[in-house]
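In: After the sequence you'll find the predicted model.
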Amino acid sequence: MSPRRTDPQTRTALVDIAAGLLAGEGPQALSARRIAAEAGSSTMTVYTNFGGMSGLVREMVHEGFARLEAYFSHVPETGDPVADMALLGRAYRHNALTNPHLYAVMFGGAAPAGFSLTAEDRQHGRYTLGTVVRCATRCIEAGRFRAGDAELVAHQLWTAVHGLVTLELGEYLIDPCNAGVVFEAQLTGLMIGAGDEFEAATRSVRESQARLAAEFGGVTPYPSASDPA
């Protein structure tokens, strides 16, 4: 007998429901029965699609990074690699604020008892970072960033933006240092820290902000530094 086929739309719906429960109510809310009830299906649907709860949580991690990679794919390479890098930072934040329920699971911040990320799971994140490494290489080759290890530069940028987004999702960044204000200053500071000149970095970061709406369908799910509080 051939294995039972699964519906991709059903799988995605179950992932979103489970991640929402996990982020909103904690690990105690995560059960096949509760997820099935929210989806209007039977508990067997969870096992058919994921083989069990651990498989479902692991799929949340993979789906989260797949969505991040999709956002990164909307950032084309242009003649200004620093603007491209800043836009990748905006894409990272955009994805996190659009999919906060998955973001919490991707890095092991929310998971049921007995579940832990494997090296393979974490490799999804490292693979996604390859886009940032390639952009860092272009910034170095263009003479905008100082000569050095592009992978190390990418990791430094990743940890900085990840930290800000995590604080933002936790609602720790408030006026006068709200997330929009801090993020814009952070992007410019990161580019200067990597070796760019102040005026060039400022110009490229502003260019990346102007490109944001065009690259992401005109939808900005978070305020910019210039928006009213």
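Out: Nice, I can see it. Numbers count the residues shown, from 1 in each chain.

In: From here on, just use CA atoms for contacts and neighbour counts.
Out: OK.

In: Give me the buried positions along whichever strand or helix holds Gln156.
Out: Assigned by DSSP states H and E, Gln156 belongs to helix 150-169. By 16 or more other CA atoms under 10 Å, the buried positions in helix 150-169 come out as 150-151, 153-154, 157-158, 161-162, 164-166, 168.

In: mind listing the helices for this protein?
Out: Secondary structure of the chain by DSSP state H: the helices cover 8-25, 32-39, 44-50, 53-72, 81-98, 100-106, 119-141, 150-169, 179-193, 198-215.

In: Of those helices, which is nearest Ala113?
Out: helix 53-72 (10.0 Å; CA to CA).

In: The closest one packs against which elements?
Out: Under the contact criterion of 3 or more CA pairs under 8 Å, 6 or more residues apart in numbering; DSSP states H and E, helix 53-72 touches helix 8-25, helix 44-50, helix 81-98, helix 100-106, helix 119-141.

In: mind checking how far the fourth one is from the chain centre?
Out: Distance of helix 100-106 from the chain centroid (CA atoms, centre = their mean, to the nearest Å) equals 8 Å.

In: In terms of secondary structure, what does it contact?
Out: So helix 100-106, by 3+ CA pairs under 8 Å, 6+ apart, packs with helix 8-25, helix 53-72.

In: most tightly surrounded among these?
Out: Comparing the helices and strands packed on helix 100-106 by mean neighbour count (mean count of other CA atoms under 10 Å), helix 53-72 comes out on top with a mean of 20.

In: now it and helix 198-215, what's the angle there?
Out: Orientation check (axes from the mean of the first three to the mean of the last three CA atoms, to 10 degrees): helix 53-72 against helix 198-215 gives 110 degrees.

In: One more to weigh against that first structure:
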Amino acid sequence: MPRPRTHDEALREKLLDRAGELISADGPKALSLRKLAADSGTSTTAVYSLFGSKPDLVNALYAEGFRRFGARLDAVELTGDAVTDLIRLGVAYRESALAEPHLYAIMFSRSVPGFEPNTEAGEVAEATLKPLTTVVRHAVSSGQFQDVAPELITVSLWGFVHGMVSLELSGRLPAGLSVADGYEKALRANASGWLAGAETGR
């Protein structure tokens, strides 16, 4: 009878989540493989077996964050109406960040000094923008949006959502302001500004 696999995907995800929590709470110096193993009820051997070195673990953490983030965006049902679809994607973006802020910090804040994702992890990260770029390119080509470079619109929309979510997670919003109350309205206003005919001065 074959021996059961103890270093499985469930343990891998458990270790990644705990690693992200340690870095998010106390900074990268808190990420000791021995502590990570102890907190997760396993051995350092298991950690090395699944990830290799500490830098490999951080790389896996970065890639895992984008995989989960990408899965949420891919699950958004698109309608063909650019503004509606961008609102839905923006909502999914925020939900992902709020659900797993420990991963969001690794993905976007470069919270581990000197860390650079390897080529594979970088490709995973880049692929997560595909739903957004698809909507924008279709909106431009179909005439829903202004005839400008889709990349400009994509970066503008991404920057807006990322800024809103980052301010919310960091607690840097003005006192008494709840993003949840007006988030979709803000998304609609931002996306609608790119509609054909909405150009300023025309």
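Out: That came through, no problem. Model, not experiment: these values are computed from the prediction.

In: Need the TM-score between these chains.
Out: The TM-score (TM-score structural alignment, normalised by the length of the second structure) is 0.86; 194 aligned residues with a CA RMSD of 2.2 Å.

In: thinking again about what came up before, mean shift of the helix holding Gln156 of the first structure relative to the second structure?
Out: By mean CA distance after the TM-score superposition for the first structure, the fitted helix 150-169 of the first structure averages 1.1 Å away from its aligned residues in the second structure.

In: hmm, back to that, can you tell me which of the buried residues of helix 150-169 of the first structure comes closest to Gly180 of the first structure?
Out: Set against Gly180 of the first structure, the nearest of those by CA to CA is Glu168 (9.3 Å).

In: Would you mind measuring from the closest one to Ile174 of the first structure?
Out: 9 Å (CA to CA, to the nearest Å).

In: so what's the residue nearest the centre of the second structure closest to, chain neighbours aside?
Out: Note on the second structure: the residue nearest the mean C-alpha position is Phe69, at 4.6 Å, using CA atoms, centre = their mean. Counting by CA to CA, 6 or more residues apart in numbering, Ser96 is the residue found nearest to Phe69 of the second structure once chain neighbours are left out, at 6.0 Å.

In: Contact partners for the one you found?
Out: Going by CA atoms under 8 Å, 6 or more residues apart in numbering, Ser96 of the second structure touches 68-69, 72.

In: if you set the cut-off to 10 Å instead, what comes out?
Out: When contacts are counted by CA atoms under 10 Å, 6 or more residues apart in numbering, Ser96 of the second structure touches 65-66, 68-73, 90, 103-104.

In: now those residues in CSV, with distance to Ala125 of the second structure?
Out: Below are these laid out as CSV (distance: CA to CA, whole Å):
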residue, distance to Ala125 of the second structure
Gly65, 9
Phe66, 5
Arg68, 10
Phe69, 9
Gly70, 8
Ala71, 12
Arg72, 13
Leu73, 12
Gly90, 17
Leu103, 13
Tyr104, 12
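
In: quick revisit: other SSEs contacting the helix holding Gln156 of the first structure?
Out: Using 3 or more CA pairs under 10 Å, 6 or more residues apart in numbering; DSSP states H and E, the elements in contact with helix 150-169 of the first structure are helix 81-98, helix 100-106, helix 119-141, helix 179-193.

In: Ala210 of the first structure is nearest to which of those helices?
Out: Nearest of those to Ala210 of the first structure, taken as CA to CA: helix 81-98 at 9.6 Å.

In: Superposed on the second structure, what's the mean shift for that closest one?
Out: With mean CA distance after the TM-score superposition for the first structure, helix 81-98 of the first structure averages 0.8 Å from its match.

In: what number of residues lie near Asp181 of the second structure?
Out: By other CA atoms under 10 Å, 9 other residues sit near Asp181 of the second structure.

In: same question, Gln144 of the second structure
Out: Each residue near Gln144 of the second structure was counted by other CA under 10 Å, and the total is 19.

In: wait, doesn't it sit right on Gly193?
Out: No - Gln144 of the second structure lies out of contact with Gly193 (CA atoms under 10 Å); the separation is 11.2 Å.

In: list residues touching both of those two?
Out: Here Gln144 of the second structure and Gly193 have Val83 as joint contacts, going by CA under 10 Å, 6+ apart.

In: Now Arg137 of the second structure. Nearest residue, chain neighbours left out?
Out: Nearest to Arg137 of the second structure is Pro150, by CA to CA, 6+ apart, at 5.6 Å.

In: wait, what's in contact with the one you found?
Out: Contacts of Pro150 of the second structure by CA under 10 Å, 6+ apart are 133-141, 156.

In: Over to Leu56 of the first structure?
Out: 11, 14-15, 18-19, 32, 46-47, 49-50, 62.

In: residues shared between the contacts of Glu168 and Ile174 of the first structure?
Out: Joint contacts of Glu168 of the first structure and Ile174 (CA under 10 Å, 6+ apart) are Gly180.

In: and Arg4 of the first structure, how many neighbours?
Out: 8.

In: Apart from its neighbours in sequence, what residue is nearest it?
Out: Once flanking residues are discounted, Arg4 of the first structure sits nearest to Thr48: 7.6 Å by CA to CA, 6+ apart.
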